[in-house]
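J.: this one's structure only:
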């Protein structure tokens, strides 16, 4: 962790597919880069099952959340179904780092917005709002 990363909101991308989670994380990181010295919020992908299949793994989510936690909160974005339910269960059981939130946002657009906002150093509520605002993105 660089000094610039400390104190930034962490982002966890939870998908049924490890490839999808990693690809979205890579895209969001790439679009958040503001320059060679600009910090990028810590982002971790938590996709698929331990055996490489499609599905959701509570252990992968916990590991990813701990990896990105810098003390400013963790925003978790999930793709659908059991990934959402698994994050909700982890929150209900108080297993995630303090300040963790499930963000209601579209997975790809919300992830990009969340990483860009977090990289700008805004607090968790603003990261959550930026991601949720992605529902309003119109393509036509």
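T.: That came in fine, so what should we check first? Predicted model, so just to flag it, every value in this text is computed and none were measured.

J.: use CA for all of it now, contacts and neighbours both
T.: Fine.

J.: what ranges do the strands span in the chain?
T.: In the chain, strands defined by DSSP state E lie at 10-15, 43-47, 74-78, 100-102, listed in chain order.

J.: closest to residue 89 out of these?
T.: strand 100-102 (10.7 Å; Cα to Cα).

J.: where exactly do the helices run in the chain?
T.: 18-32, 58-68, 82-92, 107-119, 124-133 (DSSP state H).

J.: give me whichever of the ones you listed is most buried.
T.: Mean neighbours per residue, mean count of other Cα atoms under 10 Å, is largest over the helices of the chain for helix 107-119, with a mean of 26.

J.: who's in contact with that helix?
T.: 8-11, 13, 24-25, 27-29, 31-33, 39-41, 43, 75, 77-79, 124, 126-128, 130-135 (Cα atoms under 8 Å, 6 or more residues apart in numbering).

J.: also stretch 58-67?
T.: By Cα under 8 Å, 6+ apart, stretch 58-67 touches 10-12, 14, 44-47, 49-50, 74, 86-87, 90, 95-97.

J.: the same query, at a cut-off of 10 Å, please.
T.: Applying Cα atoms under 10 Å, 6 or more residues apart in numbering, the contact partners of stretch 58-67 are 10-15, 42-50, 73-76, 83, 86-87, 89-90, 95-97, 100.

J.: before we go on, here's another structure to hold up against the first:
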């Protein structure tokens, strides 16, 4: 199954986003990672790399990020990892929910899950 990693500058935000996505994603492996490792705001490539390893079962991982340096640090972590992973260009919450649902499909691939996450950019809220 395709795994998901939610990266946020806030540990609490990452946890909450992963919690919401898990409600829709059944058995999807979702790992939140956020904060600077000392209780502050930020992201840490080593923590992201560990999250990639935690959810990877050999089929790959889609990474959802909030903004700015989370993208850069996720890309650094992917380069360091022994995991096939991609960063989705998607709104983090809606993208995580879409990706979690897509990952439950028996025909899910890294590309189809990333595409469903990115389709969340088109969601109208009103």
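T.: Received the coordinates, thanks. Computed from a predicted model, the values in this text were never measured in an experiment.

J.: TM-score of the superposition?
T.: Once superposed, chain against chain, the TM-score is 0.94 (TM-score structural alignment, normalised by the length of structure 2); 125 aligned residues with a Cα RMSD of 1.1 Å.

J.: looking at the helices of structure 1, which is nearest to residue 140 of structure 1?
T.: Comparing these by Cα to Cα, helix 107-119 comes nearest, at 15.4 Å.

J.: against structure 2, where does the closest one fall?
T.: Counting by TM-score structural alignment, helix 107-119 of structure 1 falls onto residues 92-104 of structure 2.

J.: as a markdown table, the strands of structure 1 with mean neighbour count and distance to residue 139 of structure 1 would be great.
T.: Shown next, in a markdown table, are those (neighbours: other Cα atoms under 10 Å; distance: least, Cα to Cα, whole Å):
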| stretch | mean neighbour count | distance to residue 139 of structure 1 |
| --- | --- | --- |
| strand 10-15 | 30 | 23 |
| strand 43-47 | 28 | 26 |
| strand 74-78 | 29 | 21 |
| strand 100-102 | 20 | 25 |
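
J.: okay if I get those strands as TSV plus distance to residue 120 of structure 1?
T.: As requested, the strands of structure 1 are exported to TSV (distance: least, Cα to Cα, whole Å):
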stretch	distance to residue 120 of structure 1
strand 10-15	12
strand 43-47	14
strand 74-78	15
strand 100-102	19
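
J.: was I right to think residue 122 of structure 1 contacts residue 72?
T.: Yes: between residue 122 of structure 1 and residue 72 there is a contact at 9.5 Å, judged by Cα atoms under 10 Å.

J.: more neighbours: these two, which one.
T.: residue 72 (20 against 16; other Cα atoms under 10 Å).

J.: distance of the alignment partner in structure 2 of the more buried one relative to residue 4 of structure 2?
T.: Mapped onto structure 2 by TM-score structural alignment, residue 72 of structure 1 lines up with residue 59. Distance, residue 59 of structure 2 to residue 4 of structure 2, using Cα to Cα, to the nearest Å: 11 Å.

J.: which neighbours do those two share?
T.: Common neighbours of residue 59 of structure 2 and residue 4 (Cα under 10 Å, 6+ apart) are residue 85.

J.: that older thread, of the helices of structure 1, give the one that comes closest to residue 139 of structure 1.
T.: Across the helices of structure 1, closest to residue 139 of structure 1 is helix 107-119 (Cα to Cα), at 11.7 Å.

J.: just give the closest residue to residue 46 of structure 1, not the sequence neighbours.
T.: Once flanking residues are discounted, residue 46 of structure 1 sits nearest to residue 14: 4.8 Å by Cα to Cα, 6 or more residues apart in numbering.

J.: tell me if I'm right that the one you found and residue 84 touch.
T.: Yes: Residue 14 of structure 1 lies in contact with residue 84 (Cα under 10 Å); the separation is 8.2 Å.
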